[in-house]
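K.L.:
just to be clear, the model below is a prediction. Sequence and coordinates:
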Amino acid sequence: MKENGILASALIHRMAIEPLGDGLEDEAYIQRARMIVLVLLGGLILPDGSGCKIPLMWLTQLRDVEAASMISWASAALATLYHNLCEASMGKRSDIGGPTVLLQLWVWERMPTLRPDFVAARIHTNNTPCALMWTGSYMINRAPKHSVRHYREQLSLLQNNQFIWMPYVDRQLPDSCLDMNNSWRSVTYIVCWAIVEAHEPERVVRQFGGTPFIPELRDWGFNETHFKTNRRGKAKTNWAVQNKAYIQYWERRSKFVTNAYMEPLADHMQVMRTRQYMEWYFKITITYITQPGRLPEVGMNTVASASTVQVSLSTHQPSWHL
């Protein structure tokens, strides 16, 4: 135990030294199932910033193993990732929680300049998780580690033709990933205990083959303190009651599925709407993250200097999409 949590290493060690045999009581297998789920939750799907501690709150979700299979763990993981990315970008954080492996896979799928070179060719087996494609050995000279400078430079100089907008078109995906009425197209809330985030698929229409448009600004009912909400000092809070309205909205998510932005458009309409979107986009954001004028470092990860970014912005601005 450590600070109201269970050490993941202790659970893994316990399972390693006590393998299960046949002919045991059912409770022994149920206990082992709970241990495996806890390791997955605390180490992969919903880890906290510590990287080693599994909050005890997950035990309450595993009293009934069958009921646990009905929980939308995927939406909870996405809500947690959004929340932690938001916190990491706005505060002085030295760590980050949430399923950051999803972020890494998202980057590798869409930004070839940021992924390592693998020893063997990447092949996706039909109807298997896309993440399995990225297992294997990679070349050490093309896999920079712990190099924030390298990745900042690559992101700052990213061109439109270096980003893969629809990364799964050449793969055989399950029907659940292609259903036009599925919940991943729903404009709704996603909830994980104290965390509540908005799910707006209309902001990423290009990955579905749609034409980008200026998104509608919705009032989600969040006040200025909403995203600072956490579980610290609230051990007795019943979050199912606290977030009842958001959960009920999620349970009706099939009513809020929208396909309006996927309508086919004539070529000239696509060009016009894309141009309008980019004009709006450049007014609300910046397209580089390195300090302008800084010279590149000498070494394996040397890339074009960030000082060229300002020139690139003025000459190639219509092609910059981040």
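P.N.:
Nice, thanks for sending it over. Numbers count the residues shown, from 1 in each chain.
K.L.:
from now on I want contacts and neighbour counts done on CA atoms only, so please keep to that.
P.N.:
Noted.
K.L.:
where along the chain do the helices fall?
P.N.:
Taking DSSP state H as the criterion, the chain carries its helices at 8-17, 26-40, 65-68, 73-90, 100-110, 148-156, 239-242, 244-251, 267-284, 309-316.
K.L.:
may I see the buried residues of the first one?
P.N.:
What it means is helix 8-17. Of all the residues in helix 8-17, those buried under the rule 16 or more other CA atoms under 10 Å are 8, 11.
K.L.:
and that helix, what does it pack onto?
P.N.:
In terms of contacts (3 or more CA pairs under 8 Å, 6 or more residues apart in numbering; DSSP states H and E), helix 8-17 is packed against helix 26-40.
K.L.:
presented hereafter is structure B, for comparison with structure A:
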Amino acid sequence: MQHPIGEDTPQADVDRRARLYLLIIFGAILFPNTSGSHMSLRYLRYIDDLAEIGCYSWGAAVLGYMYRGFCRCSMGTRVEVPAFCSLLQIWVWTRLRPFQPIPADPPADYLTVPMPYARRWSRGVRRRMETHHSLLPFRDQLDRMTAQTVCSYFGFTRLTT
């Protein structure tokens, strides 16, 4: 059993645990595969030097990985997308109003307690008002959207070709 990290914990142990957590975040959350039980070790080389980890563009890497996963899924017989779909879900909720859940009133400490960006959609959401497991309403909403509607969501004033 591991002991909690404290003031007297050797730096080597802290670094080892940090690398383990980062490997889990990279291999199982940000860059998952469809096996469900295996994790790629290709990210080990990026977490060798913890001081350098902030020099990489992880957001662009996750976005590229998602694009590649969706592309492969759309062209073949795959039924699972190897991507961090929660990130896509938050992006859709932010950009496409027909898909936004109905958030409850913000908590009293909303302005004083820093919260992750995605938390505003999950805190106090009225679950009975949403259509979580029904694909047809989402498809209907997408079919009803016009190019001008999409442009207005992104702040464009007119279409360009």
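P.N.:
Yes, it's here. Remember, it's a predicted structure, so these values are computed and weren't measured experimentally.
K.L.:
hang on, the earlier thing: turn the helices of the first structure into a markdown table, columns for distance to R206 of the first structure.
P.N.:
Shown next, in a markdown table, are these (distance: least, CA to CA, whole Å):
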| stretch | distance to R206 of the first structure |
| --- | --- |
| helix 8-17 | 39 |
| helix 26-40 | 32 |
| helix 65-68 | 34 |
| helix 73-90 | 19 |
| helix 100-110 | 12 |
| helix 148-156 | 19 |
| helix 239-242 | 34 |
| helix 244-251 | 24 |
| helix 267-284 | 10 |
| helix 309-316 | 20 |
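K.L.:
closest one to G136 of the first structure among those helices?
P.N.:
Closest approach to G136 of the first structure among the helices of the first structure (CA to CA): helix 100-110, 13.7 Å.
K.L.:
ok and the closest one relative to helix 73-90, angle-wise?
P.N.:
90 degrees (axes from the mean of the first three to the mean of the last three CA atoms, to 10 degrees).
K.L.:
burial of the aligned residue in the second structure for W165 of the first structure, as a residue count?
P.N.:
Applying TM-score structural alignment, one finds that W165 of the first structure aligns to F154 in the second structure. Other residues near F154 of the second structure come to 10 when the count uses other CA atoms under 10 Å.
K.L.:
return the distance of F154 of the second structure relative to W91 of the second structure.
P.N.:
Using CA to CA, to the nearest Å, F154 of the second structure is found at 12 Å from W91 of the second structure.
K.L.:
same check on Y153 of the second structure?
P.N.:
For Y153 of the second structure, the distance to W91 of the second structure - CA to CA - is 12 Å.
K.L.:
residue in the first structure matching R19 of the second structure?
P.N.:
Aligned partner of R19 of the second structure by TM-score structural alignment: R34.
K.L.:
wait, that match touches T60, no?
P.N.:
No: counting by CA atoms under 8 Å, R34 of the first structure does not reach T60; the two are 10.7 Å apart.
K.L.:
quick one: which of the two has more around it?
P.N.:
Neighbour tally, R34 of the first structure and T60, criterion other CA under 10 Å: the higher count belongs to R34, 18 against 9.
K.L.:
so who does L59 of the first structure touch?
P.N.:
With contact set as CA atoms under 8 Å, 6 or more residues apart in numbering, L59 of the first structure has these partners: 34, 38.
K.L.:
look up how far W58 of the second structure lies from the aligned residue in the second structure for it.
P.N.:
Residue pairing (TM-score structural alignment): L59 of the first structure is matched to L44 of the second structure. Separation of L44 of the second structure from W58 of the second structure (CA to CA): 14 Å.
K.L.:
so what touches the strand or helix carrying C151 of the second structure?
P.N.:
Assigned by DSSP states H and E, C151 of the second structure belongs to helix 147-154. Defining contact as CA under 8 Å, 6+ apart, one finds that helix 147-154 of the second structure is touched by 95-97, 157-159.
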